[in-house]
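*Asks:* Could you work out the structure for the sequence below:
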Amino acid sequence: MATNTSSATTHTTAAQDAWTAYQGLRAQLTGRINRELARSTGLSEPDYEVLLALTEAKQQTLRSLELRCGLDWEKSRLSHQLRRMEERGLLSRDNCATDSRSVDIRLTDAGKTAFAAARLCHEAAVERYFASALSEEQLASFAAASTAILARLDQPVHGAH
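*Replies:* Below you'll find the predicted structure:
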């Protein structure tokens, strides 16, 4: 019995150490990239996420629900973000022709231009702070671990409240 307890404790300690390291990494990396984007392009990381989603969408347009689900954001967060971006001319919001309850979010020419500059800055920062810090083997392990966690998050949670 002592072996099982010891093994569980070791795994719990390893998991806690990994989680703590991840939390520190996430906070610092996101903060660093966000500051560089803002300084270089005037865009925030959330701006970049919205513009990326629109850039990759068919006809560079998404319904608001598709965008919200794709980003995994709360409705109010997306609404405020879109309002600020629309005021800056990065996107437009139009009534959906096929669904009166929905809004189509479109990338504008100004949004395309801003995203092109931001993409270069973002890719350089990811290379500098993330990719170049790891070996090819570490990158593959990191990708595999991330994929496993994402797959777990896609599974239904039973008994959770």
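
*Asks:* switch to C-alpha atoms for all contacts and neighbour counts from now on
*Replies:* Fine.

*Asks:* The nearest residue to Phe115 once chain neighbours are set aside and Leu67, how far apart?
*Replies:* Among residues not flanking Phe115 along the chain, Leu51 sits closest, at 6.3 Å (Cα to Cα, 6 or more residues apart in numbering). For Leu51, the distance to Leu67 (Cα to Cα, to the nearest Å) stands at 10 Å.

*Asks:* Comparing the two, which residue is more hemmed in?
*Replies:* The residue with more neighbours, out of Leu51 and Leu67 and counting by other Cα atoms under 10 Å, is Leu51; that gives 27 against 19.

*Asks:* so what's the more buried one up against?
*Replies:* For Leu51, the contact set (Cα atoms under 8 Å, 6 or more residues apart in numbering) comprises Leu107, Gly111, Lys112, Phe115.

*Asks:* quick one more, to check against the first:
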Amino acid sequence: MGEQGAVRWLTADEQRAWRGFVRLHERLGGRLGRMLQSESNVSPADFAVLVNLTDVPDGRQRYQDLARALEWEKSRMSHHIARMAGRGMVVREECPEDGRGAFVVITDVGRAAVEAAAPRHVEAVRELFMDHVTPAELRVLTEISERVIGKLDETRS
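*Replies:* Have a look, this model is predicted:
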């Protein structure tokens, strides 16, 4: 961040780019979220949890690691996982090595939900985003995203 008291205001070009990026993120996220909910009865938060769990061995992840991956606070994580467990999508398992730790584990119901939602979600990502960027733009976006995410990971508190 800048020096104490010295605000580094955005230039007109920076502000236009930033606001466009924020609008894109909000609109795309909103559209994809509404589509998931209406067509698959899976909320965007459910989908994010389920995708993270299908990306790890055995479909299990420590609560704290999943919360960190999703950038969720402990209370949000706890409440959301409890709701998903109530619908049979995940279960909570205590960690035998660490009495304080616990795992979130995807169930067959959760796997079925993400497998049913994923094809339409990917189709929508293509229709709403991928079909409107060139391969060169995609490479630049990937480079930017990976660089900024790397910096955010370095400075994670």
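
*Asks:* Neighbour count says what about the contacts of Leu51 of structure 1? Which are buried?
*Replies:* For the contacts of Leu51 of structure 1, a burial check counting by 16 or more other Cα atoms under 10 Å picks out Leu107, Gly111, Lys112, Phe115.

*Asks:* Quick check: the lengthiest strand in structure 2 compared with structure 1, mean distance?
*Replies:* Secondary structure of structure 2 per DSSP state E: the longest strand is strand 98-106. By mean Cα distance after the TM-score superposition for structure 1, the fitted strand 98-106 of structure 2 averages 0.9 Å away from its aligned residues in structure 1.

*Asks:* cool, and stretch 30-37 of structure 2?
*Replies:* Following the fit onto structure 1, the mean deviation recorded for stretch 30-37 of structure 2 is 0.4 Å by mean Cα distance after the TM-score superposition for structure 1.

*Asks:* That stretch: which residues count as buried?
*Replies:* Buried residues in stretch 30-37 of structure 2 (16+ other Cα under 10 Å): Leu32, Gly33, Arg34, Met35, Leu36.

*Asks:* can you check stretch 124-132 of structure 1 too?
*Replies:* Ala125.

*Asks:* residue contacts, the closest residue to Thr108 of structure 1 other than its chain neighbours?
*Replies:* Closest residue to Thr108 of structure 1 apart from its sequence neighbours, by Cα to Cα, 6+ apart: Leu91 at 4.9 Å. Residues near Leu91 of structure 1 by Cα under 8 Å, 6+ apart: Leu82, Met85, Ile105, Arg106, Leu107, Thr108, Ala110, Gly111.

*Asks:* repeat that for 10 Å
*Replies:* Contact analysis of Leu91 of structure 1 by Cα atoms under 10 Å, 6 or more residues apart in numbering lists 50-51, 54, 60-61, 82-85, 105-112.
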